[in-house]
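**Student:** Coordinates only, no sequence provided:
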């Protein structure tokens, strides 16, 4: 699941926003409601689609790479255009750009539901990602614009509470719709909410612009980073099937590397860059973003494959799979206020070291269950430990990012950290897919070699290996042979899943080391 719950530094983006534009009390309330519903649409979509992926893969006869693209096409444009989306709102009007994002997101959701093949679904998801890149920063900016600094704490509390509720119940509702109706309903659920937000904004939400509304927008940087990430992700996802030395893979990988190099050059020389590279010379700012990159790569990459394991291997229904991470979300929500005070007591370094270490233990626990594992003795403890680790990390991370650059730049710094987290998940899903596919192929070949299969049956299974645990047993197989094949496929997926969780644990530990090395400890109190 991509970025389960609230992404890092959303609160920081609200707190660090521009001065509020005076508006009536009623307008403030309507603005907060519109922002909550708009951001909740994006939160829910990031987790509901994961639960729907097994059904999509089965109905559309899609490969594992196709399933990855369903998630990655959305994540690509959201991660690459997130910062530019906020700048467009400051320049052309926050309400106007937010409404454009909501409209794109809603229409693309309908397009996803009506898609007749996986290619059309991937295209609609890409448009959805563009819409999300406009509405996500727009929803945070609307709150900053409506509420003065003294009132933002209460507004953030309300926004966080409702967002936490939607993040918790969204996957469960989506799983219920997938299990009892069909997967298109997981997308159509956005339609009434999108229409309601557009009506609210048109009638009740005031317009505002940012203090930098006269500055040029970094469109060149946005284009280069989008091309760069697209090239790298394409090579990683398609490489196992097309061959790592094939012309398309080498060409797209090379294009991605060159485009990212040009992005760095544009950001270093631009007058108003979307990513101020000079800020990374500050050790704490660099350290928090390196920690974010590593830890959220572990989180986003590993939890993408968890619903596939629960549904296709463990035999969970979509509703149960959607509810599996409820303890994770509940722990992060309940402990967020407590964790926010850890920086005042211990400084930044200690919680940002301890939190990722606890999260690493959670990833290790996820690697232990085999086929038929009981949820309460296997996945539940892993979910709780991982939730505790992330709860200890996220609130101190937001505070540290904001303190690293000063209050006047805290909003931009928080937006950068948020974009880093989303980029980490984007790249990790592609990288982890390579790892899981390699381990799955090797183990499946070994398992099939030990079975005495009728001629052609093993070849029929291997021909579908790009579907991973979604392989369909060929018709005509005897019941005992089909059971043995299902077991072999499940064992092979678990073998790859364990490698993924092991890599996630390693990344979490490295993020803790980076925090210890780069982030300053508790500042000395002056007498």
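**Tutor:** Sure, I can see it. All figures in this text were calculated on a predicted structure; none of them were measured in a lab.

**Student:** drop to CA atoms for contacts and neighbour counts, all remaining ones
**Tutor:** Fine.

**Student:** the helices in the stretch 201-350 of the chain, which residues?
**Tutor:** Counting by DSSP state H, counting those that start in this stretch, the segments of the stretch 201-350 of the chain that form helices are 219-242, 247-269, 283-308, 318-323, 326-340, 342-346, 349-366.

**Student:** Mean neighbour count and distance to residue 140 added to these, as a markdown table?
**Tutor:** Output for those, formatted as a markdown table (neighbours: other CA atoms under 10 Å; distance: least, CA to CA, whole Å):
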| stretch | mean neighbour count | distance to residue 140 |
| --- | --- | --- |
| helix 219-242 | 20 | 20 |
| helix 247-269 | 18 | 24 |
| helix 283-308 | 25 | 20 |
| helix 318-323 | 24 | 26 |
| helix 326-340 | 19 | 19 |
| helix 342-346 | 15 | 24 |
| helix 349-366 | 25 | 25 |
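
**Student:** What separation do you get for residue 254 and residue 226?
**Tutor:** Here the criterion is CA to CA, to the nearest Å. By it, residue 254 lies 14 Å from residue 226.

**Student:** Which among the helices of the stretch 201-350 of the chain is found nearest to residue 518?
**Tutor:** Go through those one by one with CA to CA and the one that ends up closest to residue 518 is helix 283-308, at 5.0 Å.

**Student:** take the one below as the second:
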């Protein structure tokens, strides 16, 4: 006699159809077309994360924005994205991942258009915040749709390709942004999202099959959402501002302490809420908890350290943004190739071995980049970029599979939001912490390098400006008529100081990457193999 289905098993049974679909309807829910559709959507979000950085100086000049305003163009987007990701995953679980994805894609394209037509910096900032909110809707929904479309044995391959698209889009940002800003306008950086968004919505309406779970929560934990949002905002904002305020400044401590307090209150409330936003039982899974922390450490090392590479290429090696992007192609190419290959390997041997090997390769790449000098050639740089791309790929795929695969079906969207939130927090933390480490090192060695170059002492009133320029690898402008030997001495002192700081930052990143490799030993394949129920 057959046993009755459990609640979870029932949730995984798709409804019966009286006849197979015909015509264009037969493409609805097609796994690989679903992957194509969600890849188009997440490509917008990933590309936007780096392409706008190239446009910021031109936006500042064109709109007469202050440095603080320009910081908000980036920070407002990142804050909205980080704060809303987990809630957006819950929305997908409740209302269906197809609808959530379509709203996210349409909203992202619409706000991009609004930014392009904006006539003042205040409107640009407001629309960037809205962009972050819509981008947060897209990413967890994409994972939920993939989980519903692919059988368990092919899901890792799909996640691998999805991760490859994100990596390639992120790395392509400086190239695309440089070309558009140099040859068109800063507005074109945002207008490019319009046709991409239209394509994502059109494909979504045609291809995507709605994915939702029968036993998902029917109500929203409003107090939980509020507490988590406050905690994420305080944490990310405190991290963003810490390099400016100082890590021991009262404002920094207030935000970071407030984040801890809000997280404690959130955790307490989750034990009392009838339908909590994130049931704390989710973290009883050691692999899931390890996967989330692994994602934080990976993003800390990768995004924090890679931030300096663009300044190294453009300011130390005097490359244009496009040339710098081309030099990053070895890493981009390895991510494009490595992510699907990692997905296939994880499908056969599980995530633990690929994750550990990937983080070891990342550790070696980080250590190798700590040995770069101001005159290192393209060959040695490319070697470390290749290792970096090969190392990061299995970690992005494997950690995603560990987090989403070990979560209950009814929390698949929340798990996807958790994965993305961990990446955002890790990247922000890495950029801030490694930036502080680098700034301290540059400030420490610059006077010695300046004196060694035979240059006269700098006026104390100008020293702070020189330190800030050196932290970006920018040599100060020399007055007209300055001897060429002096100009070269100034550039050498600044570039040597910058490389010293970058080397220390990469060494710290290598240590963090090695810690992530050890953490990878605690991961394992997700226990939830079946996809969520599909409702049409």
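**Tutor:** Thanks, I have it. As the structure is a prediction and not an experimental result, all values here were calculated from the model.

**Student:** Report the TM-score for the pair.
**Tutor:** In this superposition the chains share a TM-score of 0.80, using TM-score structural alignment, normalised by the length of structure 1; 505 aligned residues with a CA RMSD of 4.1 Å.

**Student:** follow-up on the earlier one: redo the helices of the stretch 201-350 of structure 1 as CSV? Include distance to residue 131 of structure 1.
**Tutor:** Shown next, in CSV, are those (distance: least, CA to CA, whole Å):
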stretch, distance to residue 131 of structure 1
helix 219-242, 15
helix 247-269, 22
helix 283-308, 21
helix 318-323, 24
helix 326-340, 25
helix 342-346, 35
helix 349-366, 32
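
**Student:** and of those helices, who's closest to residue 507 of structure 1?
**Tutor:** helix 283-308 (5.6 Å).

**Student:** Onto which residues of structure 2 does that closest one map?
**Tutor:** Using TM-score structural alignment, the residues of structure 2 aligned to helix 283-308 of structure 1 are 286-311.

**Student:** mean per-residue distance, that stretch to structure 1?
**Tutor:** Stretch 286-311 of structure 2 differs from its equivalent in structure 1 by a mean of 1.9 Å after superposition (mean CA distance after the TM-score superposition for structure 1).

**Student:** again with stretch 39-53 of structure 2
**Tutor:** Looks like 2.1 Å for stretch 39-53 of structure 2 (mean CA distance after the TM-score superposition for structure 1).

**Student:** List of residues touching that stretch?
**Tutor:** 74, 105, 135, 138-139, 142, 162, 165-167, 169-178, 189, 193, 196-197, 199-200 (CA atoms under 8 Å, 6 or more residues apart in numbering).

**Student:** Could you rerun that using 7 Å?
**Tutor:** 105, 135, 138-139, 162, 165-166, 169-170, 173-174, 176-177, 189, 193, 196-197, 200 (CA atoms under 7 Å, 6 or more residues apart in numbering).

**Student:** Stretch 81-89 of structure 2 maps to which residues in structure 1?
**Tutor:** Counting by TM-score structural alignment, stretch 81-89 of structure 2 sits on residues 78-86 of structure 1.

**Student:** Number of residues surrounding residue 245 of structure 1?
**Tutor:** 10 (other CA atoms under 10 Å).

**Student:** ok, residue 209 of structure 2 to residue 90 of structure 2 distance?
**Tutor:** 18 Å.

**Student:** hang on, I meant residue 310 of structure 2
**Tutor:** 36 Å.
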